[in-house]
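S.K.: sequence unknown, structure follows:
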């Protein structure tokens, strides 16, 4: 089984009131609607999302607002499927955690463009604040 692990440097602070300072970057793989869930850490197992009927990125109602999260350490992690409100400047998007991303959040270029006012390519990686929110905020 192939797991997609994204890498960018991260500096997580101690969570305060459910928030964490971290980084966010984009990866084109996260924007591929046909990417199979089976290639991710949150595919199967007791915490996997395939058993809930999800098969590809486009099968999630919040696509392209999904990707890797620093809270997911490995396959079948208890944090699979958690939703995070990610804030940069005055913009916020909700991101569904589906894979390991040890160096901050990794999302689709489309999602980062919304968050950064179409500056994803120019910025590459940004410092953000992440707050866990109910999974319903990500359409689950």
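M.R.: Good, I have the coordinates. It should be emphasised that the depicted structure is a prediction, and the values quoted were computed from it without experimental measurement. Numbering: from 1, shown residues only.

S.K.: contacts and neighbour counts: CA atoms only from here.
M.R.: OK.

S.K.: residue closest to the middle of this structure?
M.R.: Centroid-nearest residue in the chain: residue 67, 3.1 Å away (criterion: CA atoms, centre = their mean).

S.K.: right, and that one touches residue 109 too?
M.R.: No: Residue 67 sits out of contact with residue 109 when judged by CA atoms under 8 Å, with a separation of 10.5 Å.

S.K.: shared neighbours of these two, anything?
M.R.: Jointly contacting residue 67 and residue 109 under the rule CA atoms under 8 Å, 6 or more residues apart in numbering are residue 30.

S.K.: thinking again about what came up before, distance check, the residue nearest to the centre of the chain against residue 46.
M.R.: 19 Å (CA to CA, to the nearest Å).

S.K.: this is the other structure I want to compare:
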């Protein structure tokens, strides 16, 4: 009986996560997140717990360089550390690009701050073309989408 209730609770969580509509946000970059040897010890998600347990560097995160700080992480050891969010960007050519990012640090609301490579992969813009804050949409997705 416990298996059945656990299964339905998990199914409801996944169904809710997938069903939620994207929310508006902003994206910027910090080249700090481009360093594969950068340590999680320098972030709000440094407690070595939850889904990030055993990951000590940015490069050890399965979907590096698609990592980001986010306003969704309230502070040290947030329960959202390691959560996976799809970031959606509408490029000038009309193409919508969607990439899952693992959140590992705090950022000002309503922003995500990623590696320069992550921003380039999502927007198609290089450092010189980047406008400052890119308008994005985001939604939480299952951690498997980020390689966990």
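M.R.: Now that the structure is in, tell me what you want to look at. No experiment lies behind these values; they were computed from the predicted model shown.

S.K.: Tell me how far stretch 92-109 of the first structure lies from the chain's centre.
M.R.: Chain-centre distance of stretch 92-109 of the first structure: 2 Å, with CA atoms, centre = their mean, to the nearest Å.

S.K.: List the residues that contact the counterpart of residue 22 of the second structure in the first structure.
M.R.: With TM-score structural alignment defining the correspondence, residue 22 of the second structure maps onto residue 19 in the first structure. By CA under 8 Å, 6+ apart, the contact set of residue 19 of the first structure is 129, 130, 131, 132.

S.K.: wait, what's in contact with the first one?
M.R.: I take that to be residue 129 of the first structure. Residue 129 of the first structure neighbours (CA under 8 Å, 6+ apart): 19, 20, 21, 22, 23, 86, 87, 88.

S.K.: Including distance to residue 116 of the first structure, could those residues go into CSV?
M.R.: Converted to CSV, those look like this (distance: CA to CA, whole Å):
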residue, distance to residue 116 of the first structure
19, 19
20, 19
21, 16
22, 15
23, 13
86, 11
87, 10
88, 7
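
S.K.: Sitting in strands, which of the residues you listed do you find?
M.R.: Counting by DSSP state E, the part of those found in strands is 19, 20, 21, 22, 23, 86, 87, 88.

S.K.: Verify the contact between the fourth one and residue 104 for me.
M.R.: Read that as residue 22 of the first structure. Yes: counting by CA under 8 Å, residue 22 of the first structure touches residue 104, with 5.6 Å between them.

S.K.: Thank you kindly, that will do.
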